[in-house]
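My questions are about this predicted structure, shown below with the sequence.
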Amino acid sequence: MSSPPGVLRQKSQLSAWSQFGIRMGLLLVLLAFIIAVHWIERDSFRDNLDGEMSFADIIYFTMISATTTGYGDIVPVTERARLFDALVVTPIRIFFILILAGTAYTFVIKRTWNNWLMQRLQKTLTGHIIVAGFGNSGSEAVGELIQRGFDPRRMVVIDQSNPALERAEALGCMVMQADATRDSTMEAVRVSEARAVIVSAGRDDTSILICLTARHLASAVPISVVVRAGDNEFPAKAAGATTVINPVSFAGLLLAGSTEGAGIADYMADLASASGRVRLHEREIEPFEVGKALKDAAVGVGLRILRGTQSIGWWEPEAVRLEAGDRIIEIIPDHLFPRVPTV
């Protein structure tokens, strides 16, 4: 039996003082409501001291009855007033205690609030990016996505380290402290509705297991996995990864490229970074582009056509005619790069 997932949460846009003000404001509104009803029904109360019910007496009686059971100097004398105090004031008095009393009550409220907030956030989870692991690679990926214009509120970070989650939450991401290898965790973050999944758990075996979990729950979602051992690239592919990235291999490519000229490594880094002058862009062709050559359809410089499982270079004969369903890879200037939608 799988263990329940953690709580999905997002950094509140309200400061601690703002949240305190909201609570105090709610208490004042409830007190004002009771005072108004008591004042309207003041003939239903009797002051045992002077027989007169002034506005000050109403305020006094409201404060006493809302926080204690009263002293008996002012009492309701009609059935309607007694029912109001029993059915309305008494529950409000309990609510006051829950807000102002000790940590036991606070824990109950916080847990209920977190469950409600998690359900509310889950309803909005569609087209989001799930990041399993917020170590060096995961945090770099999130930072790069934010630079590219992706709304951090549409990213869910899963990690078991609370300091890592605090860093992700500070960026505006939704976070969950849980085990990403569990079905219940991936179901809680609605992996089947995700735009993409990024897996960088720090250990290859854990990353591959997370990939397996995500893939069997979401057969069509793109999954990118970071592995550090070259012989784990095939198992990651077999586990359902759409893209397998080996940082060591990529660093080796940059190093090898730099021996042919320093500009090659710089240009490769330029292509990969959101801060670069050019970007690599993959997209499905538009209907009006069917029949055109790759070089005529590309916004910038067309490099490759992805046709099913076939990869066609710009120099090959098939690149002179695009077909419906083709995807192309192109290099375009940064200012023309389509920003990621935030809705």
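Yes, it's here.

switch to C-alpha atoms for all contacts and neighbour counts from now on
Noted.

Now do the strands in this structure.
Taking DSSP state E, the strands of the chain run over residues 8-10, 45-47, 74-76, 129-132, 155-159, 174-177, 196-199, 223-226, 243-245, 278-284, 301-307, 310-313, 327-333.

The ones you listed into TSV, with extra columns for mean neighbour count and distance to residue 214?
Output for the strands of the chain, formatted as TSV (neighbours: other Cα atoms under 10 Å; distance: least, Cα to Cα, whole Å):
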stretch	mean neighbour count	distance to residue 214
strand 8-10	22	17
strand 45-47	19	65
strand 74-76	19	63
strand 129-132	26	10
strand 155-159	26	13
strand 174-177	24	16
strand 196-199	25	8
strand 223-226	24	8
strand 243-245	17	14
strand 278-284	17	23
strand 301-307	20	25
strand 310-313	14	26
strand 327-333	20	25
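
and the ones you listed as JSON lines, adding distance to residue 94?
As requested, the strands of the chain are exported to JSON lines (distance: least, Cα to Cα, whole Å):
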{"stretch": "strand 8-10", "distance to residue 94": "28"}
{"stretch": "strand 45-47", "distance to residue 94": "22"}
{"stretch": "strand 74-76", "distance to residue 94": "20"}
{"stretch": "strand 129-132", "distance to residue 94": "41"}
{"stretch": "strand 155-159", "distance to residue 94": "37"}
{"stretch": "strand 174-177", "distance to residue 94": "32"}
{"stretch": "strand 196-199", "distance to residue 94": "45"}
{"stretch": "strand 223-226", "distance to residue 94": "50"}
{"stretch": "strand 243-245", "distance to residue 94": "55"}
{"stretch": "strand 278-284", "distance to residue 94": "58"}
{"stretch": "strand 301-307", "distance to residue 94": "65"}
{"stretch": "strand 310-313", "distance to residue 94": "68"}
{"stretch": "strand 327-333", "distance to residue 94": "62"}
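
which one of the ones you listed lies closest to residue 293?
When the strands of the chain are compared by Cα to Cα, strand 301-307 sits nearest residue 293, at 9.4 Å.

what's the angle from the closest one to strand 327-333?
160 degrees (axes from the mean of the first three to the mean of the last three Cα atoms, to 10 degrees).

Presented hereafter is structure B, for comparison with structure A:
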Amino acid sequence: MIKTSRYETAAMRATSMVALPDRVRSPWWELGRRLLAALAILVATVLLVYFDRSGYRDGNDPVNNYAVDFKDAIYYTTVTLSTTGYGDIAPVAPGARMVNAFVITPFRIAFLVLLIGTTLEVLASQGREMFRVARWRRNMGKRVVVVGYGTKGRSAVETLINNGQDKGSIVIVDPNPGAKNDAHEDGLTIITGDATRRQVLRQAGVADADQVIITTDRDDSNVLATLTVRQLNPDAWIVASVREHENVPLMRQSGANSVITSSDAVGRLLGLSSMSPVLGSVMEDLLTYGEGLEVAERDLLVNEVGKQPQQLPDQVIAVARDEKVYRYFDPVVTQLARGDRLIVVRPAKELPWAPRPGTHGEDASDED
């Protein structure tokens, strides 16, 4: 059973929001609607001219005493609304002229704006957007999908970008309109929708994603999103956060490869800072990108094969070998071997007295 905190339960009870879905229509539907409106203006103008035909004069029809009939009304309407204006049929009565000035002229303006301006805008903007989406899907490389763009989601994305991840390969999924504005300001693509729905995740490209990060504020939503992602992509690496430690086993059973307990992590950092301010500041330094110290993973270099972890310039804290992680003091990794990957503590920025091996294009031990 998924457990939630009493604060979350209270918030769920106190909040009642109605969010109506936006209507999504195709460009052809929009074009058809505008054509019907233009046709309505055309018909109304024809009838207006025909019923007041005695006030008009056809200069090219002396046989019928220059009278205007229904066909002449259609002809006059089309050339008038299209601003062609041949001048062969013209209003001669004062009433007809006033109708042309105050009724047919606004009709003409509305007809042109509706039929030409709006139609071009619909085809251009929506067609251009469809082309951009199609091109984005074709050019997507190593895709990372981040579910939730709150504080945790933004921090995760910032860390990815600072470590070399291309913004164009990051896709955000969040139903909050505020998250959409934040993501666009950060130059990121966002799918506005509920990540527990298959269609939303498919639109985000989860089936082809290499990594999925799930960071919503509700554990039940995280579990359901993890289950859905795992069904759509059995090979994706899923990292999920939970608020309550009791939900960690359930999250792992749902398919998450790595689970981070946000409340426990914050609580430990607060406890360390209270017991030892120095230790707390060091831990915060390790979690902050760009200054002081950082925790990183790198390849074992060719010239480091056969050495002990303690002999390397970096402070090695763990070694990944054969998909298992060993602490640096474990007898299994007394000597480093080809293919090992190192978890190190190193300077966030290289200094003359503090080198950063593995960041200068050196040959890795697993390369041929």
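Nice, I can see it. Since this is a predicted model, take the numbers as computed values, not measurements.

TM value for the aligned chains?
After superposition, the two chains reach a TM-score of 0.64 (TM-score structural alignment, normalised by the length of structure 1), with 255 aligned residues with a Cα RMSD of 3.3 Å.

ok, residue 107 of structure 1 to residue 313 of structure 1 distance?
Distance, residue 107 of structure 1 to residue 313 of structure 1, using Cα to Cα, to the nearest Å: 60 Å.

show me the contacts for the closest residue in space to residue 144 of structure 1 that isn't next to it in sequence.
Using Cα to Cα, 6 or more residues apart in numbering and skipping residues adjacent in sequence, the residue nearest residue 144 of structure 1 is residue 274, 6.2 Å away. Counting by Cα atoms under 8 Å, 6 or more residues apart in numbering, residue 274 of structure 1 touches 144, 147-148.

and those residues, which are buried?
144, 148 (16 or more other Cα atoms under 10 Å).

Return the closest of the contacts of residue 274 of structure 1 with respect to residue 17 of structure 1.
The nearest member of those to residue 17 of structure 1, counting by Cα to Cα, is residue 147 at 30.7 Å.

and the residue nearest to residue 144 of structure 1, what pairs with it in structure 2?
Mapped onto structure 2 by TM-score structural alignment, residue 274 of structure 1 lines up with residue 289.

circling back to that earlier point, will you turn the contacts of residue 274 of structure 1 into CSV that also has distance to residue 73 of structure 1?
Shown next, in CSV, are the contacts of residue 274 of structure 1 (distance: Cα to Cα, whole Å):
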residue, distance to residue 73 of structure 1
144, 68
147, 67
148, 68
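
Tell me which of the contacts of residue 274 of structure 1 fall in helices.
Among the contacts of residue 274 of structure 1, the ones falling in helices (DSSP state H) are 144, 147.

Distance of residue 8 of structure 1 relative to residue 169 of structure 1?
Counting by Cα to Cα - residue 8 of structure 1 and residue 169 of structure 1 are separated by 11 Å.

try residue 336 of structure 1
30 Å.

Which one of these two is surrounded by more residues?
residue 169 (21 against 11; other Cα atoms under 10 Å).

Distance check, residue 276 of structure 1 against residue 337 of structure 1.
Distance, residue 276 of structure 1 to residue 337 of structure 1, using Cα to Cα: 11 Å.

check contacts around the residue nearest to residue 47 of structure 1 when sequence neighbours are not counted.
Nearest in space to residue 47 of structure 1, with sequence neighbours left out and distances taken as Cα to Cα, 6+ apart, is residue 74 at 4.6 Å. By Cα under 8 Å, 6+ apart, the contact list for residue 74 of structure 1 reads 45-48, 61.

Could you identify the most distant pair in these?
So, those by Cα to Cα: farthest apart are 48 and 61, at 12.2 Å.

For the two, work out which one has more neighbours and name it.
Each of residue 48 of structure 1 and residue 61 has its neighbours counted (other Cα under 10 Å); residue 61 has more, 22 against 12.

need the longest helix for structure 2.
In structure 2, ranked by residue count with DSSP H as the criterion, the top helix is helix 27-51.

Onto which residues of structure 1 does it map?
Aligning helix 27-51 of structure 2 against structure 1 (TM-score structural alignment) gives no matching residues.

what does that helix contact?
68-70, 73-74, 77-78, 81, 104, 107, 111, 114-115, 118-119, 122-123, 126-127.

now do stretch 339-347 of structure 2
So stretch 339-347 of structure 2 is contacted by 291-300, 314-321, 354-356, 365-366 (Cα under 8 Å, 6+ apart).

Which residue, other than its chain neighbours, is closest to the equivalent of residue 237 of structure 2 over in structure 1?
Structural alignment (TM-score structural alignment) places residue 237 of structure 2 against residue 222 in structure 1. Distance criterion Cα to Cα, 6+ apart; nearest residue to residue 222 of structure 1, sequence neighbours excluded, is residue 196 at 5.0 Å.

Show me what the one you found aligns to in structure 2.
In structure 2, residue 196 of structure 1 lands on residue 211 (TM-score structural alignment).

I'd assumed residue 234 was in contact with its match.
No: applying Cα atoms under 8 Å, one finds residue 211 of structure 2 not in contact with residue 234, separated by 11.2 Å.

Buried members of the contacts of helix 27-51 of structure 2 into PyMOL, please.
Applying 16+ other Cα under 10 Å to the contacts of helix 27-51 of structure 2, the buried members can be selected in PyMOL as follows:
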select buried, resi 68+69+73+74+77+78+81+104+107+111+114+115+119+122+123
